[in-house]
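# Structure here, sequence nowhere to be found:
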C-alpha cells in the first residue's frame, strides 16, 4: 500500500516501482511474470483510510518534523490501535515525531538506506516507550526483507549519519588546510571506497545536508558554516546542477576540477599543502573511528561490530578492511 499526497505523486511512485522491477528483469533477478505479480500487489492511493486494516506503516516523507507529525496524526486517527507505526527519519529525534501518537508503545524508527531496494542496512531505533514485541517486529521485518538490522540509540544521525557528518567535516578540514579536493577523493578510492567524500556528495546532492543544517540554524542551534554551504548558496548542488565540488559536462558524470569552486572557497583555504594518500586515509578513518568510540561511550551503539556493520552495509566502507572500528583497533 502506497499513500501519497496527490494523484500525480501516486503515479510517480508506481512508475518508480515499475522501473525497479523492470531493471530486476533485465538483470535476471526476476522473471517478467514475477515482476508483474509484484507490481500488481501494490495499491496506490491518496486516502489514509485505506490503511485501516494494515499491520505496519512506515512513514518516509520529507525530513521536516511538522510534516512528519501531521502524517502520524492521520495514522493515529485511521490505523488500528495495535498497528506498528514507524518513521524512516535519518536525522530527526523519533521521540519528537511520536509526540501525541496514540499508544506510543507501537512506535519505532526504521531507517532504510537509499536506494532501499539495494542497500542491505536497516537501522532500528526504538524510543523509550517502544514495546519489546514492536522492537522484535522491526528485526523480523529486516529478516523478511533480507536486510542487516542494527539497533541504534537516539542522537542526531543515529550511528551512520552521525559518523558520516564527522567524516565529511574532517574531509573539509583537510581541504581548508590546503589538501586538494581531488587528492582527498583519490586517497579514499585507493583505500577501497567506491567514491571519495566529495564525489559522493556531488552524486547524492549537497543540498540535502545543507537543508538539515539550515533547519538546525533556524531552530536556534549554533551550526558553523561549512564549505559545502558556500557552494550550495552559489547554486552548486552537485551533479544535478552541473556542478558541486566538481564541474560536470552536460550528460557526463565524470568529475572535473572546478575553477569556480577554487574561486568561491579561496578566502577560506590555506596555501596548497600536499599530503600522502595513506596519511589522508588514515586521518579520515581515524576521525570515523573516534566518532564511533563516542557513540559507544554514549550507548548509541551496543558494540564496535555494530558500527562496522553500519559503515560497511550502509556507507560503502571496504568490507575487507573490516570497518573503521576494526581497522583502528590497534591505534587505541
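It's in. Note that the structure is a prediction, hence the values are computed from the model and not measured.
# Could you use CA atoms for every contact and neighbour count after this?
OK.
# Would you mark the buried spots in stretch 138-151?
Residues of stretch 138-151 classed as buried by neighbour count (16 or more other CA atoms under 10 Å): 138, 139, 142, 147, 148, 149, 150, 151.
# if you look at these, which of them are in helices?
Counting by DSSP state H, those place 138, 139, 142 in helices.
# Pipe those into JSON lines and attach distance to residue 259 per row.
Formatted as JSON lines, these follow (distance: CA to CA, whole Å):
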{"residue": "138", "distance to residue 259": "48"}
{"residue": "139", "distance to residue 259": "48"}
{"residue": "142", "distance to residue 259": "45"}
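# Nearest spatial neighbour of the residue located most distally from the centre of the chain, chain-adjacent residues omitted?
Distance from the centre of the chain peaks at residue 271, with 33.4 Å (CA atoms, centre = their mean). With sequence-adjacent residues excluded and distances taken as CA to CA, 6 or more residues apart in numbering, residue 271 is closest to residue 178, at 5.3 Å.
# Hmm, that neighbour is touching residue 274, no?
Yes: proximity of residue 178 to residue 274 meets the contact threshold set by CA atoms under 8 Å, at 7.1 Å.
# In terms of neighbours, single out the busier of those two.
Neighbour count, other CA atoms under 10 Å: between residue 178 and residue 274, residue 178 has more, with 17 against 12.
# Relative to residue 234, how far out is the more buried one?
As judged by CA to CA, to the nearest Å, residue 178 and residue 234 stand 21 Å apart.
# Contacts only, for residue 39.
17, 18, 21 (CA atoms under 8 Å, 6 or more residues apart in numbering).
# Next, find the distance separating it from residue 29.
Distance from residue 39 to residue 29, by CA to CA: 15 Å.
# next one: residue 320
Residue 320 sits 26 Å away from residue 29, going by CA to CA.
# Could you check how far the residue nearest to residue 271 is from residue 246?
Going from residue 178 to residue 246 by CA to CA gives 17 Å.
# With residue 140 instead?
According to CA to CA, residue 140 and residue 246 sit 42 Å apart.
# that older thread, same drill for residue 320 and residue 29, tell me which one is more crowded.
The residue with more neighbours, out of residue 320 and residue 29 and counting by other CA under 10 Å, is residue 29; that gives 13 against 9.
# residues in contact with residue 84?
55, 56, 57, 106, 107, 134.
# which one of these has the most neighbours?
Highest neighbour count within those: residue 107, with 29 neighbours (other CA under 10 Å).
# Second structure follows, compare the two:
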C-alpha cells in the first residue's frame, strides 16, 4: 500500500487499483485529499491498472468541500483538475459510495465512469443552504443523469435522496446490500466486469438525452420558479442554481461550466453566502457551553411529563413522542385533556411525512391524566401553563413533592424569572427553563434558560435533548424575556410609536417584510389575536390595541384587526378606517403627524434590537454574539441570508449604527435608545458583535 498524502492511499487488488480516502470525520475535500487523488489516478494508470475503484474509509463517502478552506490561499491541485484526472482516466473508474455523497463529494462521484452504492447511502447537492451553487460541475452533470426537473428540485432545496431513488433516477449504476466490506467487494466485481465486458468509459458530460428533453422549454423553468418563489423569497442562490440548470439544458457542456463558474464566483464573494456560511458555524457553536464540560454526565430521560395539553403542551409532547419517548400529559379536567389529545392526533394526521401507522405508534406513547401525581415516574417534567408567576410557583411547589429525586423540572415560560420559580422548590439545581416556540412541534428554536443554581448536568441534558428532538438549542441566563423576546420587545415599542407619528401599519410591515422577515409586527399581532391578554372590563382605551379591540377588532380570528381579511383566502388588505382611528388617537395624545420614510422605519425597528442584543451580551445573558443570531434566525424568522441581527449590524458597520442610535436617542425617549457600552466600545476599537464571546 502506498501512502499518497496524509489522507489518501493507493492499493492493488489484482489488476484493479483501489484509492482510499481517510480524512475524518467526513472525508472532506481538503487540499491533501485532492493532492492524493490526483497523484493516485496518475500512479494507478502508470502502474498498469486495468480499472480504478475510489472508496472512502470511516462512516461516509466524501461529504463535501472543506469549508474551513473558503477564503484561504489555495493549496494543492484544484478540485477541477482532480476531477479531470478521474474523468479522463484511460481505464474504468468506479466510485464506491457509502454514507453520504454530498456537494463536492457527489460532484467527484459524477466524474467516475460508474457508481456503486450501499442501499443506505444518501446523495445531494446542498450548497444552496450555504448561499452557493455546486461549483465543480455538479449543475451541469447532475441534470444529465437524473433529468432537469429532478436536478432543479435537488439543487434548489438541498434535499438528499436515498440509494433506491438514486438508482431509479440513473444517478448510480448498482445498489448493494450489506456493510462496507460488501461495498468494496461489489465495486471490485463491477470493475472486473467492466474490464471483461469492455464497458465504455461513460463520461457524464457526454450524455445528452435527459437534458435534451428540456431544451428550449422556457415554460418548464418559469413554472418551477413559480413553485419555489414563496419559499425562496429574498435568496439569490436558488435562482442562480436554476440558471445553471437552464445552461445545462441549452448550452454545450463546456459553455455551461463557464456559466456555473461565473455565477458561483458571484455568490461566493457576495454578502448572502458570507452570512449563510457564518450561520452554519454559529448554529454549531451554540452547543458549546464554556463551564459545562463535554463529559458532564447526563440525566437518563426515559419518560417525560408535560403539564398542560393546550397548544404549547400538546406540541411539546409531540417532540418527544416523535423520537419514541413516552409522555404523560396532565390537564385540569378530562374535557380539556381529550380536546388537547384530539388536536395532537389531527396534527399528526395532517402531516404529509407521517404514515397512518406512525400516527398510531406516536399516539400510543402519549398517556393522558388529570392527576399530577402521575408525574412521579417521569425523568423530566415540563410545565406549559399560563404565564403567571404565582401560578408557576404553586405548580413547581407541587412538582417538588411529586417528582422523584434527580428528575428535571422545566418551565416553558417565555418571560418569567426561572430563579424565582425555582425558589418554590427544595431543589433549585434541578430547575431549568425550556422555552419552546409556537407551534412547538414545528419551530426549531429551543431557548434553554439556566438559573443561578441549575446544575451542569441539568444544563447539559436540556441541551442534548434539544438536539435529540431536532431543535436548535441556545443557552440563556435569566432576564425578562431572555434573549429572543427581550429583543423583540424593543421592535414592538418602536413600531407602535411609528404608527402614532404618521407611518401606517402596512408601511411598517412592508418594510420589514421586504427586509426578509416573514411578517411585520402588526400582521403578527393580527395572527396571534389582538385580544390576547386584553379584557373589555378593564380596557381604558390607552393604546391603539385597546381602541381596536373596543371596536370589535380581534385580528384574523374575526377578519378584522390592523387589516381586514378575506374570509376564504385570509389575504390581508390595509384598512383606511384603522389608519383614521390611529391618526385620531395619535393627535389626541399630542403626536404630530408627518411623513415617515421607509429607511427610518427600518432603522427605528432594527437598531434598538441591535442595541438590546449588545446589552444582552454585555450582561452575560448570552454566551456569544452568534448565539443571539441563532435565536433570531430560528425563533423569529430573521433571514439567514442576513446572518442574524448581530452579524447584520457588523455588515452595516457598528460606527454607523452607533451614530444613528445616538441621533435617535437625542429626540426619542426610551431605555432602548440608551447606547450599549459594549457596542460603543466595539465600534471604537474595530470589534464585531457577532464575534463577541463571554
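Yep, it's here. None of the values given here were measured: they were computed from a predicted structure.
# Among the buried residues of stretch 138-151 of structure 1, which one sits closest to residue 67 of structure 1?
Using CA to CA, residue 138 is the member of the buried residues of stretch 138-151 of structure 1 that lies nearest residue 67 of structure 1, at 23.3 Å.
# which residues of the stretch 551-694 of structure 2 fall in strands?
Here the stretch 551-694 of structure 2 has its strands, by DSSP state E, counting those that start in this stretch, at 563-565, 572-574.
# same question but for the stretch 1-150 of structure 2, I mixed them up
Taking DSSP E, counting those that start in this stretch as the criterion, the stretch 1-150 of structure 2 contains strands spanning 2-5, 8-13, 16-21, 51-56, 93-97, 100-102, 114-118, 122-124.
# most packed of those?
Per residue and on average, the most neighbours among the strands of the stretch 1-150 of structure 2 fall to strand 93-97, with a mean of 29 (mean count of other CA atoms under 10 Å).
# hang on, the earlier thing: residue 10 of structure 2: which of the strands of the stretch 551-694 of structure 2 is closest?
With distances scored as CA to CA, the stretch of the strands of the stretch 551-694 of structure 2 nearest to residue 10 of structure 2 is strand 572-574 (64.2 Å).
# What helices and strands are in contact with that closest one?
strand 563-565 (3 or more CA pairs under 8 Å, 6 or more residues apart in numbering; DSSP states H and E).
# Can you give the distance of the strand it packs on from its chain's centre?
Strand 563-565 of structure 2 sits 31 Å away from the centroid of its parent chain (CA atoms, centre = their mean, to the nearest Å).
# can you check stretch 538-554 of structure 2 too?
37 Å.
# what's in contact with that stretch?
Stretch 538-554 of structure 2 is contacted by residues 526, 529-531, 534, 536, 559-562, 578, 582, 585 when judged by CA under 8 Å, 6+ apart.
# Most neighbours among these, which one is it?
residue 562 (31 neighbours).
# just checking, what residue in structure 2 corresponds to residue 87 of structure 1?
Under the alignment defined by TM-score structural alignment, residue 87 of structure 1 is paired with residue 411 of structure 2.
# quick one, what contacts residue 328 of structure 1?
285, 286, 289.
# Could you double-check that the last one sits in contact with residue 330?
To tie it back to what came earlier, the one meant is residue 289 of structure 1. No: counting by CA under 8 Å, residue 289 of structure 1 sits too far from residue 330 to count as a contact (11.6 Å).
# And the two? Which one has more around it.
residue 289 (26 against 7).
# And residue 183 of structure 1, what's its match in structure 2?
Residue 183 of structure 1 maps onto residue 507 in structure 2, by TM-score structural alignment.
# If you count neighbours, what's buried in the one helix or strand that match maps to?
Per DSSP states H and E, residue 507 of structure 2 falls inside helix 505-515. Across helix 505-515 of structure 2, burial judged by 16+ other CA under 10 Å covers 505, 506, 507, 508, 509, 510, 511, 512, 513.
# Put together a markdown table for these, with distance to residue 12 of structure 2 on each row.
Shown next, in a markdown table, are these (distance: CA to CA, whole Å):
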| residue | distance to residue 12 of structure 2 |
| --- | --- |
| 505 | 71 |
| 506 | 69 |
| 507 | 69 |
| 508 | 67 |
| 509 | 65 |
| 510 | 64 |
| 511 | 63 |
| 512 | 61 |
| 513 | 59 |
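# from those residues, which single one is nearest residue 86 of structure 2?
Nearest to residue 86 of structure 2 out of the buried residues of helix 505-515 of structure 2 is residue 513 (CA to CA; 47.1 Å).
# what residues are up against the closest residue to residue 394 of structure 2 other than its chain neighbours?
Excluding its sequence neighbours, the residue lying closest to residue 394 of structure 2 (CA to CA, 6+ apart) is residue 424, at 7.3 Å. The contact partners of residue 424 of structure 2, taken as CA under 8 Å, 6+ apart, are 393, 394, 396, 397.
# mapping these onto structure 1, which are still in contact?
With both residues aligned by TM-score structural alignment, their matches' CA atoms under 8 Å, the contacts of these that structure 1 also has are residue 397.
# could you measure the residue nearest to residue 271 of structure 1 against residue 262 of structure 1, distance?
Residue 178 of structure 1 is 11 Å from residue 262 of structure 1, by CA to CA.
# same check, this time on residue 181 of structure 1
10 Å.
# hey, which of the strands of the stretch 551-694 of structure 2 is tucked in deepest?
strand 563-565 (a mean of 22).
# which other helices and strands contact it?
Against strand 563-565 of structure 2 (3+ CA pairs under 8 Å, 6+ apart) you get strand 572-574.
# So which bit of structure 1 is the strand it packs on matched to?
Mapped onto structure 1 using TM-score structural alignment, strand 572-574 of structure 2 spans residues 255-257.
# got the contact list for the match of residue 183 of structure 1?
Contacts here follow CA under 8 Å, 6+ apart; on that basis residue 507 of structure 2 touches residue 598.
# Could you do residue 382 of structure 2 as well?
Counting by CA under 8 Å, 6+ apart, residue 382 of structure 2 makes contact with 304, 305, 306, 307, 409, 410, 411, 412, 434.
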